[in-house]
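Undergrad: Structure, please.
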Amino acid sequence: MRMSMATPPPQDRRMARKALVAASIGNFVEWYDFAVYGYSAAVIATTFFPAGNATVGLLGTLAIFGVTFFLRPLGGILLGRLGDRVGRRPVLSLTVLLMGIATALMGLLPTYASIGIAAPLLLLVLRLAQGFFGGGEFSGASTYLVEYAPPHRRGLWATLSMATGVFPFAICGLVVFGVSASMSEQAYGAYGWRLPFLFALPLALVGLYLRMKIEETPEFRAVKEAGTVERSPMRTLLTHHRRAVLLVLAIASLNAVGSYTVTSYMPTFLTSHAHLSQATALIASSAAVAILACLLPIAGSIGDRVGRRPVIVVGTIGIVLLAVPGYLLAGQGGMLSALIGQLLMIVPLAGISAVLGPSMCELFPTHVRYSGSALGYNVAYALFGGTAPFVAQSLISRTETPIAPAFYLVVFGLVCLVAVLKLPETSRFSLATAAVGDEEPPHVPISQENAR
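TA: This is a model prediction of the structure:
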């Protein structure tokens, strides 16, 4: 197994700050698309599907949301391979631009009434494109930040990026609410819903500009200078790092189901089953998600101090215990109860989300880090993240039990807890020797790594 050389001298603080901002903005663009699609599910259902059956339209909208996740692993494999061979920076520049273009084009699509079945098909094509390029975004941004961060702050830096992936759910909720409140319901349904999608393009252009200005990570430069760039990352992963890939798969699956059941699906749940107005549901959900974004850096810092494993174990147990009470409260029909119910689930979810980014990068050595984290993360989100809103709505429809999604979350949490308990503590070791695999090398403590 090839290992990276010692970390080169640190970059100055100004470059480090630029790296943090540039890596984070792409994550914002990626999740902005998912947020605006989730918050606009009701109007998308009536715009791109036949009128007359609201349930079929909503399920179709959620199905497209889920199906596009199945292209994320392919994007993760191909873009991760590029990231491990040519560098993190060029791949991240590509992903932020093309994700933004795909999202903006959704806002220009004709309706079902105009072109019939071609409307949902075109929507599907753009969502597939967004899913493909999104497959290389979060894992790439996390890899970039973890490799650039000071050794004792890897958790904090990675969770700052994660927070920028959460903020779109809060900001987008306010954007959708602001646009819908500024015009009549008829005008919003006719053209107003398109505006939040179009906003993605300028965001992507800003992200591209920032990413073109940053340097490659010290870790990757060391590998390149040593001539140990991996030629076949996937082969190496499946040969030497199967255990690490499975651990990332388990952690990411738990985070995916928790995130999409508690955030993306919640506005639909609050309007359809708690009978809140769209405005009230958006305000409650946006406030809850904003709190989650603020909790993430705190949880990341705690993970740097006490370790990744204790934080995610406590978070997983919290989700198992609080999912049912949280959904019961959220379904009571008031904005305050909706907010408190979501917070019961969001607080433990913050612990899980905060550990995901740094852990999935620390489990792999530099020469396969991008590919390894992308593979485990995207397979998890394809199987369990994108399908979570559809599964939640289907469970409610079949069981006629509004809190059925909570039981799904509980069962999933119990299953994943077994894997979480097997997670090794990675926060204390140098990235230069990071690896959990079939031939696990000796780890070097951070105290022996060159100070950054």
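Undergrad: When you work out contacts or count neighbours from here on, use the C-alpha atoms and nothing else.
TA: OK.
Undergrad: Stretch 147-167: how far from the chain's middle?
TA: From the chain centre to the centre of stretch 147-167 is a distance of 13 Å (Cα atoms, centre = their mean, to the nearest Å).
Undergrad: Now show me the structure for the sequence below, then we'll compare the two:
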Amino acid sequence: MRRTIAGACAGTIIEWFDYGSYAYVAGTIAVVFFAGGDPALAVIQSWGLFALSFLIRPLGGLFWGYVGDRIGRARTLSITIIGTGLTTTVIGLLPVYSVVGFWAPILLLVTRLCQGFCASGEYAGAAVLVGEHAPPGRRARYVSFIAIGNSAGFMLASISVTVLQAVLDTAAMQSWGWRVPFLLSAPLTLVGWYIRRKIDETPAFVEVRNGAAQSAPPLLAGFSAHWKTFLRLLFVMGINAGAYYLVLAYMASYLQEEVQLSAFQSNLIVTIALLVYLPTLYFLARLSDRIGRKPVLIANTLLFLVFSFPSFLVLDHGGFAVALVVQILMTSMFAFSDSTFATFFVESFPVNVRFTGFASLFNFGVAIFAGTTPLLSSWLIGRTGVAASPAFIVMVLAAACLIALLLSPETAPGKKVR
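TA: Okay, the predicted model is just below:
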């Protein structure tokens, strides 16, 4: 299990290291990749490109899901980690607007689309791999290491950017400093690929592969037999994807633009909150193994419904200390979802369509909710002038998720009741 978890987490760390790096240097990217003028518009353009890069992910999820259900989880993940790491490194080598003009944002978008396609099989494949290796009674706590891995990627990105902003001035960050986090993915990829080469295929997949032939391809079988499950879980994915990129990615930019904290202070707050967040994921996953998936996931929706708006209101009237407390609170609330949803998804699909079901569901949800949430938040604040506008987005997603969970069966072994 140690080797399996290490190999599975390696790719998710690299994937979210890239997304975190982009989020934490979004302000700098807005300056170096877009034409000068209105700084607020440049930031919206930067987040708009971030959102557009997610559009390829549903296609990638379908592709890698099909491959993973055909050739195996371990072999597929050995391929995706190379593509993810290579495209992330290329971002750090791209020319900027002052060099190639309007081609700069186009090249950035194309590279991020390629990165998104390669990364589309990472999270789902890693969760399925660990979930199928794990003992049923300990599945959530082992699968939670995938969430810990991607959050660790965010934390490494936050630490990297925080250090760079502490030692470099604005001119240096805009000249070359922003490239460093993306280039760091190259050595991380090599280490991750080496570890993944030694992972065994899951017993569940081997059993299905050696058994009777499937009656239909994974994609067709998955959607025809499990479309109701897919629809319900898409709303569960909504709060996970939307809140993830709002709380862990967009907040660094929000604290700078709306709370008027420095870039260093904002990224330091995110980093400290992530240090609290990582162990919280594991302990909530253990709770999920004890009481079931639904109670933990429902608690997440209720917490966001009650505390989202007050949290954003408080941010308007406080400085560094208040922002730190609010960020820790919001990441802790989100941990109820992130600790458990992947296990819930793994257990909701049978083995022969599990990778396809999870990967397509995860990436459709990411495409719809993840990149658009920071963009919509920034747009709403600009149109309404209300700094607490992002809270309403989270509350709507939480309400939809709550309804979907109430209509879903429990999946935890020994607790499968409506």
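Undergrad: residue boundaries of the strands in the second structure?
TA: Counting by DSSP state E, the second structure forms no strands at all.
Undergrad: need the contact list for Val270 of the second structure.
TA: For Val270 of the second structure, the contacting residues are 155, 158, 248, 251-252, 324, 327, by Cα atoms under 8 Å, 6 or more residues apart in numbering.
Undergrad: ok, so of the residues you listed, who is nearest Leu268 of the second structure?
TA: Checking the contacts of Val270 of the second structure against Leu268 of the second structure with Cα to Cα, the nearest one is Ser158 at 7.6 Å.
Undergrad: Report the contact partners of that closest one.
TA: 20-21, 24, 267-268, 270-271.
Undergrad: follow-up on the earlier one: which of the contacts of Val270 of the second structure line up with contacts in the first structure?
TA: Retained in the first structure by both residues aligned by TM-score structural alignment, their matches' Cα atoms under 8 Å are the following of the contacts of Val270 of the second structure: 155, 158, 248, 251-252, 324, 327.
Undergrad: Where neighbours are concerned, which of those has the most?
TA: Ser158 (31 neighbours; other Cα atoms under 10 Å).
Undergrad: What lines up with that one in the first structure?
TA: Counting by TM-score structural alignment, Ser158 of the second structure corresponds to Gly173 in the first structure.
Undergrad: ok now do Phe117 of the second structure, which residues does it touch?
TA: By Cα under 8 Å, 6+ apart, Phe117 of the second structure lies in contact with 56-57, 59-61.
Undergrad: Give the aligned equivalent of it in the first structure.
TA: Alignment note (TM-score structural alignment): Phe117 of the second structure maps to Phe132 of the first structure.
Undergrad: quick one: its match from Gly75 of the first structure, how far?
TA: 4 Å (Cα to Cα, to the nearest Å).
Undergrad: same deal with Asn27 of the first structure?
TA: Noted for Asn27 of the first structure: a distance of 15 Å to Gly75 of the first structure, by Cα to Cα.
Undergrad: more neighbours, these two?
TA: Comparing Asn27 of the first structure with Gly75 by other Cα under 10 Å, the one with more neighbours is Asn27, at 29 against 25.
Undergrad: Trace the more buried one over to the second structure, please.
TA: Alignment note (TM-score structural alignment): Asn27 of the first structure maps to Thr12 of the second structure.
Undergrad: same question, Phe269 of the first structure
TA: Aligned by TM-score structural alignment, Phe269 of the first structure pairs with Tyr254 of the second structure.
Undergrad: mind listing the helices for the stretch 101-250 of the first structure?
TA: For the stretch 101-250 of the first structure, the helices defined by DSSP state H, counting those that start in this stretch occupy 112-115, 118-134, 137-148, 154-181, 185-187, 194-198, 200-212, 218-226, 233-240, 242-259.
Undergrad: could you redo the ones you listed as JSON lines and give each row distance to Ala374 of the first structure?
TA: Listed next are the helices of the stretch 101-250 of the first structure as JSON lines, based on distance: least, Cα to Cα, whole Å:
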{"stretch": "helix 112-115", "distance to Ala374 of the first structure": "35"}
{"stretch": "helix 118-134", "distance to Ala374 of the first structure": "10"}
{"stretch": "helix 137-148", "distance to Ala374 of the first structure": "5"}
{"stretch": "helix 154-181", "distance to Ala374 of the first structure": "15"}
{"stretch": "helix 185-187", "distance to Ala374 of the first structure": "41"}
{"stretch": "helix 194-198", "distance to Ala374 of the first structure": "26"}
{"stretch": "helix 200-212", "distance to Ala374 of the first structure": "19"}
{"stretch": "helix 218-226", "distance to Ala374 of the first structure": "16"}
{"stretch": "helix 233-240", "distance to Ala374 of the first structure": "11"}
{"stretch": "helix 242-259", "distance to Ala374 of the first structure": "9"}
